[in-house]
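Chemist: Any chance you could fold what I've pasted below:
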Amino acid sequence: MSALFAGCGSLPVPTRAGTEQAHIWLCEAVRPLQARDTCRLLALLDHGERQRIYRLQAHGRGDLELLSLGLRRLVLSRYLDCMPSKWTFGRTTYGRPVITNGDETTRALRFSVTHTPGLVAIMVFQGMDGGIDAEYMPPLTRPFLGSASSPHRFYAEWTLKEAVTKGMGLGMALPFRQLKFQKVDQALRLQIVETKRQLAGWSFHQQFLPSAHSLAIALATAQARLGWYRISFQAARAHTWPKA
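Modeler: Model (predicted):
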């Protein structure tokens, strides 16, 4: 088994009634991909995904997108008996990615992916809506950490709003200016400004990672119980990769 998931075997799918309702996978992406890693990741993708990466590579970009697309497949294969290259995906009306292959159990598995310079984050869950978002905070913003009016707060609110719109599956159809977060009894609550209605039945999690990233999670459940996992991608180079 690959060192990509060191110390972690196959996992049960997290469910609304389970001990953990969502699993969060974090992979620091601080170094350029080596040629062999690029080839291995490309081999996992479908034709459309590869063409997308080729277009980005033509402009000197694409590593982060490639890592995100490849890890999405590898992570999902930790839960169900499906080879990483066999997953197929579609999109809803507003662009939320969904699984389209396999039986009803396979298609019921849900995920949300985000990537930003230095980090890929993937959330896996089932039986509810949810979204994850992360943003890298440039060094200029870090001296202001802790100030209520600082860029720190901007990144916290921005990632929370991104996570919510992803989770609701509405994308930019839900304007950010309509979302207002408040802390009530140490819990984050979301209000739709136009209707002054609170979004009930959702829980929100936001934190700042040591890697200088703001990370936010939104799940359509009153109390989210999260499991955290780290993907050691850089350490995997000397080991056998999972079969495609």
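Chemist: make it CA atoms for all contacts and neighbour counts henceforth
Modeler: Will do.
Chemist: what's Leu69 in contact with, if anything?
Modeler: Shown in contact with Leu69 (CA atoms under 8 Å, 6 or more residues apart in numbering): Leu45, Glu49.
Chemist: Spatially, and excluding backbone neighbours, which residue is closest to Pro151.
Modeler: Thr141 (5.8 Å; CA to CA, 6 or more residues apart in numbering).
Chemist: which SS class is the one you found?
Modeler: Look at Thr141: counting by DSSP: H, G, I helix; E, B strand; the rest coil, its state is helix.
Chemist: State the distance from Thr100 to Thr92.
Modeler: Here Thr100 is placed at a distance of 11 Å from Thr92 (CA to CA, to the nearest Å).
Chemist: and those two? which has more neighbours close in?
Modeler: Counted by other CA atoms under 10 Å, Thr100 and Thr92 do not tie: Thr100 has more neighbours, with 15 against 10.
Chemist: my guess is the more buried one contacts Arg107, does it?
Modeler: Yes. Using CA atoms under 8 Å, Thr100 is in contact with Arg107, at 6.0 Å.
Chemist: returning to what we had before: now do the contacts for the residue nearest to Pro151.
Modeler: Ser150, Pro151, His152.
Chemist: just these now: which is nearest Arg72?
Modeler: His152 (28.3 Å; CA to CA).
Chemist: Also this sequence, please, to line up against the first:
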Amino acid sequence: MTVAHVWLGGPSEADTNATVLCDAERTRAASFRFERDRNSWIAAHTLLRRALSERMPEVAPSAWRFESAPGGRPELAGPFKATGLRFSLAHAPEAVACVVTQEVSCGIDVERLARAIDVEALGRRTASAAERAGLQALPAADRGAQFMRLWTLKEAYAKATGRGLATPFGSLDFDLTDGIVIRATGDGRSNDEFGFVQWTTSDGHVVAVAASTCRGRPPQVVLHTSAANASVTRVCSSP
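Modeler: So this is what the prediction gives:
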């Protein structure tokens, strides 16, 4: 079974953790116009460095080096490639998340479940016909949260495959009726190439993890928390 180590945190940690970033990362962080976005970015990237060092304590958080793979997915660079560690990170205004696996592709996303969105407009661009029908069948008050569950799964899948925004979100079709099932990938991949886990946090965020695995079985999540506001209320393979 694939094991996915997940860390959750918050942007409030950015001030104390920025010292582990490299010069290029600090320059990138300084380019953000708004403090909220800057702190979120710093918190996510420092969380990643600390997470990698928890998996390999002999490497200091500040020592890790990264590069972009074809398609833009960040990966370990130089001698660190030999560790076999794979990772993905995500940041929202009030939460950050990181997943680390061994030798297998992974992706993660985090979003506020009650985020104010135009479900109909976003659904036309990013949801399959079956997903849109399922959303319309729900009470209006429940559609936003269900859309965010679908969205985070799609983002996690897109990061795990390395295609990112090139992923055809409208053709990527999830069924959340009974667990998490992919009805169509839209990119020619097998429907069971990745397994998924999704849960909600006590502060109202939804987290989705995707990992390449055997016959679509969900990965085993080992959860680490680094901020009180990211405490977990539920971890499961269904919404």
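Chemist: Just the TM-score for the two chains, thanks.
Modeler: These two chains, once laid on top of each other, score a TM-score of 0.75 by TM-score structural alignment, normalised by the length of the second structure; 204 aligned residues with a CA RMSD of 2.8 Å.
Chemist: one step back: got a quick ChimeraX command for the buried subset of the contacts of Thr141 of the first structure?
Modeler: Buried residues among the contacts of Thr141 of the first structure (16 or more other CA atoms under 10 Å), as a ChimeraX selection:
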select :151,152
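Chemist: Quick check: helices, which of the contacts of Thr141 of the first structure are part of them?
Modeler: Taking DSSP state H, the ones among those that sit in helices are Pro151, His152.
Chemist: Columns distance to Gly60 of the first structure on top of the contacts of Thr141 of the first structure, output as a markdown table?
Modeler: Formatted as a markdown table, those follow (distance: CA to CA, whole Å):
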| residue | distance to Gly60 of the first structure |
| --- | --- |
| Ser150 | 33 |
| Pro151 | 29 |
| His152 | 30 |
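Chemist: what about stretch 200-219 of the second structure, start to end distance?
Modeler: In stretch 200-219 of the second structure, first residue to last residue: 17 Å (CA to CA).
Chemist: tell me which residues in that stretch are buried?
Modeler: 200-201, 203-213, 216-219.
Chemist: Run through the neighbouring helices and strands of the helix or strand encompassing Lys166 of the first structure.
Modeler: For Lys166 of the first structure, the element it lies in under DSSP states H and E is helix 151-168. The contact analysis (3 or more CA pairs under 8 Å, 6 or more residues apart in numbering; DSSP states H and E) places helix 151-168 of the first structure against strand 130-136, strand 203-209, strand 213-219.
Chemist: wait, which of the ones you listed is closest to Trp87 of the first structure?
Modeler: Of all these, strand 130-136 comes closest under CA to CA, at 20.0 Å.
Chemist: whereabouts in the second structure does that closest one align?
Modeler: On the second structure, the counterpart of strand 130-136 of the first structure by TM-score structural alignment is residues 106-112.
Chemist: ok, which stretches of the second structure are helices?
Modeler: Going by DSSP H, the second structure shows helices at 14-17, 23-30, 35-55, 119-126, 129-136, 140-161.
Chemist: For the third one, which residues meet the burial criterion?
Modeler: Neighbour-count burial for helix 35-55 of the second structure, with 16+ other CA under 10 Å as criterion, is recorded at 37-53.
Chemist: Equivalent analysis for the fourth one, please.
Modeler: Of the residues in helix 119-126 of the second structure, those buried by neighbour count under the rule 16+ other CA under 10 Å are Val119, Gly123, Thr126.
Chemist: residue in the first structure matching the second one?
Modeler: Put plainly, it is Gly123 of the second structure. So, by TM-score structural alignment, Gly123 of the second structure is left unmatched.
Chemist: Ok, Ala145 of the second structure next?
Modeler: Per TM-score structural alignment, Ala145 of the second structure is aligned with His152.
Chemist: Likewise for Asp173 of the second structure?
Modeler: Per TM-score structural alignment, Asp173 of the second structure is aligned with Lys180.
Chemist: How many neighbouring residues does that match have?
Modeler: 16.
Chemist: His59 of the first structure now?
Modeler: 8.
Chemist: now it: how far from Cys39 of the first structure?
Modeler: On the measure of CA to CA, His59 of the first structure and Cys39 of the first structure end up 18 Å apart.
Chemist: Counterpart of Thr46 of the second structure over in the first structure?
Modeler: Looks like Thr46 of the second structure aligns to Gly70 there (TM-score structural alignment).
Chemist: Can you verify my assumption that that match contacts Leu41?
Modeler: Yes. Assessed by CA under 8 Å, Gly70 of the first structure is found in contact with Leu41 at 5.4 Å.
Chemist: Okay, Asp192 of the second structure and Ala184 of the second structure: tell me how far apart.
Modeler: For Asp192 of the second structure, the distance to Ala184 of the second structure - CA to CA - is 10 Å.
Chemist: How about Val221 of the second structure?
Modeler: In terms of CA to CA, Val221 of the second structure sits 24 Å off from Ala184 of the second structure.
Chemist: same deal with Ala158 of the second structure?
Modeler: 14 Å.
Chemist: How many residues are close by the closest residue to Ala43 of the second structure other than its chain neighbours?
Modeler: Spatially, and ignoring its direct neighbours in sequence, Ala43 of the second structure is nearest to Ala14 (4.5 Å; CA to CA, 6+ apart). Ala14 of the second structure has 20 neighbours, counted by other CA under 10 Å.
Chemist: Check the gap between Ala14 of the second structure and Glu75 of the second structure for me.
Modeler: Distance from Ala14 of the second structure to Glu75 of the second structure, by CA to CA: 22 Å.
Chemist: Also Gly134 of the second structure?
Modeler: In this view, Gly134 of the second structure and Glu75 of the second structure are 36 Å apart by CA to CA.
Chemist: Over to Thr27 of the second structure?
Modeler: The gap separating Thr27 of the second structure from Glu75 of the second structure is 19 Å, by CA to CA.
Chemist: between those two, who's got more neighbours?
Modeler: Using other CA under 10 Å as the criterion, Thr27 of the second structure and Glu75 rank with Glu75 on top: 17 against 11.
Chemist: Let me know whether that one touches Thr83 as I believe.
Modeler: No. Counting by CA under 8 Å, Glu75 of the second structure stays clear of Thr83, with 11.4 Å between them.
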